[in-house]
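Enquirer: whatever this is, show me its structure:
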Amino acid sequence: MENKVVLITGGAGGIGRETAQLFLDNGAKVVLVDINEEALENAKAGLNGDKDNILVVQADVTNEEDVKNYVKQTVDAFGKIDVFFNNAGINGPFKEIKDLDKITFEQILSINVTGVFLGMKHVILQMEKQGYGSIINTASNAAYIGSAGMPGYIASKHAVAGLTKTAALEVAKSGIRVNAVAPAAIDTQMLADIQNNITPEDPKVSGEAIKQGIPLGRFGAPKEVAQVVLFLASDNSSFVTGSLYNVDGGMQAD
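Expert: Modelled structure (predicted):
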């Protein structure tokens, strides 16, 4: 990754920060994008490495002008985009279809699907000029399954899987690869939110129930997702495109 430029949305979150650190450790320059400017600055301050190799850009991934801007700022600062980790997302409340309001459902789709679409659209335009690039979307084991109480999240991650495969076919001849990571039960704030939504009276109860469904018997660490993103970004995966890589402790195999 020496002197590669890596653009990361959801950069202030647990997986985003760990991925940024791993790329910095491997010689890359990183651009962190998030809607929360304070969280972005805190993330930058907490990263180890040359701060000149870290750019932060506040953006709403559902706003096309913001997306164009984070792409432009990346190219203006570092001249190119080698890797795009299209990672921003939310999980939403734990409610069944009959109880979920339309506005909340559409908000989940807007961030998790439209945000992924817009990011790919404008990064692809840049990568086509370059003639190369690697895009890694964040899907989930929710891209494969149903889950009562999570209709918006499940629908959105199925959509991310479809967008990943479609984009991979569209840009293969341009030297661009498009893949996705499919994490599950990673020890982040999002997982804590899910536990709070399921059993607000005692989040540990739902946490233990989730662990019971993981063959490896534990939650994953954000760095374990980052390691797979690094692989998909690197030339070690040069013949890999249109794939979803499970990082779920064996849940999908069970």
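
Enquirer: for the rest of this, base every contact and every neighbour count on C-alpha atoms.
Expert: Fine.

Enquirer: tell me if I'm right that residue 68 and residue 121 touch.
Expert: No: in this structure, residue 68 is not within contact of residue 121 by CA atoms under 8 Å, at 9.5 Å.

Enquirer: skipping adjacent residues, who's closest to residue 113 in space?
Expert: residue 156 (5.7 Å; CA to CA, 6 or more residues apart in numbering).

Enquirer: what strand or helix carries that neighbour?
Expert: Of the helices and strands defined by DSSP states H and E, residue 156 is found in helix 151-171.

Enquirer: contacting residues around the helix or strand following that helix?
Expert: Note on helix 151-171: by DSSP H and E, the next helix or strand toward the C-terminus is strand 176-183. The contact list for strand 176-183 (CA atoms under 8 Å, 6 or more residues apart in numbering) reads 127-128, 131-141, 143, 161, 164-165, 167-168, 171, 225, 228-229, 232, 240-248.

Enquirer: same check on stretch 67-85?
Expert: 4-9, 29, 31, 33, 55, 57, 59-61, 118-119, 122-123, 126-127, 130, 132-138, 229, 233.

Enquirer: mind redoing it with 6 Å?
Expert: Applying CA atoms under 6 Å, 6 or more residues apart in numbering, the contact partners of stretch 67-85 are 4-8, 61, 133-137.

Enquirer: second input sequence below; structure requested for side-by-side comparison:
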Amino acid sequence: MTVSYVVTGGGRGIGRAIVQRLLGTDNVVVAVERDARALEWAGGQVIPVIGDASAAEIAEQAADAAEQAGTLTGWVNNAAVFRDASVDSAAAGEIVGLITANLAPPVVGCTTAVRRFLRAGTNGAIVNITSHQAQRAVPGALPYSTAKAAIEGLTRALAVEYGARGIRVNAVAPGSVATERYAEFLASLDPSVAARVEQQMAELHPIGRVATTDEIAAAVEYLLSPNASFVNGAVLPVDGGRSALALDPEAR
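Expert: Next up, the predicted model:
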């Protein structure tokens, strides 16, 4: 039996690692991505859907493609917008818009996935990608932290409402991750400054480094798998102990 998944923001970073993890031997993954160029690496087992993950019609298109390819089994809401704003310098409407930009994609994705699982009469699993910032905010990142906290609330609410109907909903909360965006940020700095940033990141994470994208993807793969059949409504920190240490240099 061919199993299919949908991953939003599947072209780069954590999303790409999740797509590659889920492919396996017979699986098909539908990757939702704004930029078609971000999926140029993908092979025939990856079905691209180009568009905004917050648009209902794009989510429906992704679900259709997944169901045509196999049995839709899992949905990963990974797409996110990284833009900082503070209430003392940005208008309230701008703040609300930035929160919505991060909250709308998982709401749309969860709505689509739940309806498809129910219609097909099959069990299914949803994983929402949140952040350590959902519980421990970083100065200047109010919209992102607020949206990620709301997504964790969404995760718990859906788990309670649909668990008895065979649908599990969980979240993965990464710490800092060595994505392309992270590498580009370091490359934009003077080498001595970049070295200090990397040292700070090592101090923030008790393991002594930031995560690889594949380490986040491995947690997602587990939560989607039958091995996690009794895990529902959980937020799994995959942050090397950053949330347990609760230290952030920006707060000083």
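
Enquirer: picking that back up, the residue nearest to residue 113 of structure 1: neighbouring residues, count only.
Expert: Residues near residue 156 of structure 1, counting by other CA atoms under 10 Å, number 27.

Enquirer: if I line the two up, what does it land on in structure 2?
Expert: For residue 156 of structure 1, the aligned position in structure 2 is residue 147, judged by TM-score structural alignment.

Enquirer: now its match: how far from residue 69 of structure 2?
Expert: Between residue 147 of structure 2 and residue 69 of structure 2 the computed distance is 32 Å (CA to CA, to the nearest Å).

Enquirer: for residue 6 of structure 2, helix, strand, or coil?
Expert: What DSSP: H, G, I helix; E, B strand; the rest coil gives for residue 6 of structure 2 is strand.

Enquirer: residue contacts, it?
Expert: Neighbour list for residue 6 of structure 2: 29-31, 75 [criterion: CA under 6 Å, 6+ apart].

Enquirer: from those residues, which land in strands?
Expert: 29-31, 75 (DSSP state E).

Enquirer: adding neighbour count, write these out as JSON lines.
Expert: Shown next, in JSON lines, are those (neighbours: other CA atoms under 10 Å):
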{"residue": "29", "neighbour count": "31"}
{"residue": "30", "neighbour count": "26"}
{"residue": "31", "neighbour count": "27"}
{"residue": "75", "neighbour count": "28"}
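
Enquirer: could you dump these to a markdown table with distance to residue 191 of structure 2?
Expert: Formatted as a markdown table, those follow (distance: CA to CA, whole Å):
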| residue | distance to residue 191 of structure 2 |
| --- | --- |
| 29 | 38 |
| 30 | 39 |
| 31 | 35 |
| 75 | 39 |
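
Enquirer: thinking again about what came up before, so which of the contacts of strand 176-183 of structure 1 belong to helices?
Expert: 127-128, 161, 164-165, 167-168, 171, 225, 228-229, 232 (DSSP state H).

Enquirer: buried ones only from the residues you listed, please, as a PyMOL command.
Expert: Buried residues within those, by 16 or more other CA atoms under 10 Å, are selected in PyMOL with:
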select buried, resi 127+161+164+165+167+168+171+225+228+229+232
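
Enquirer: out of the ones in helices among the contacts of strand 176-183 of structure 1, which is nearest to residue 212 of structure 1?
Expert: Using CA to CA, residue 225 is the member of these that lies nearest residue 212 of structure 1, at 20.5 Å.

Enquirer: so what does that closest one match up with in structure 2?
Expert: Checking TM-score structural alignment: residue 225 of structure 1 goes with residue 216.

Enquirer: and its match, what does it touch?
Expert: With CA under 6 Å, 6+ apart as the criterion, no residue contacts residue 216 of structure 2.

Enquirer: also residue 156 of structure 2?
Expert: Residues counted as contacts of residue 156 of structure 2 (CA under 6 Å, 6+ apart) are residue 233.

Enquirer: any idea what it aligns with in structure 1?
Expert: In structure 1, residue 156 of structure 2 lands on residue 165 (TM-score structural alignment).

Enquirer: what distance do you get for residue 250 of structure 1 to residue 232 of structure 1?
Expert: 19 Å.

Enquirer: excluding its backbone neighbours, what's nearest residue 239 of structure 2?
Expert: Nearest non-adjacent residue to residue 239 of structure 2 (CA to CA, 6+ apart): residue 175, at 4.1 Å.
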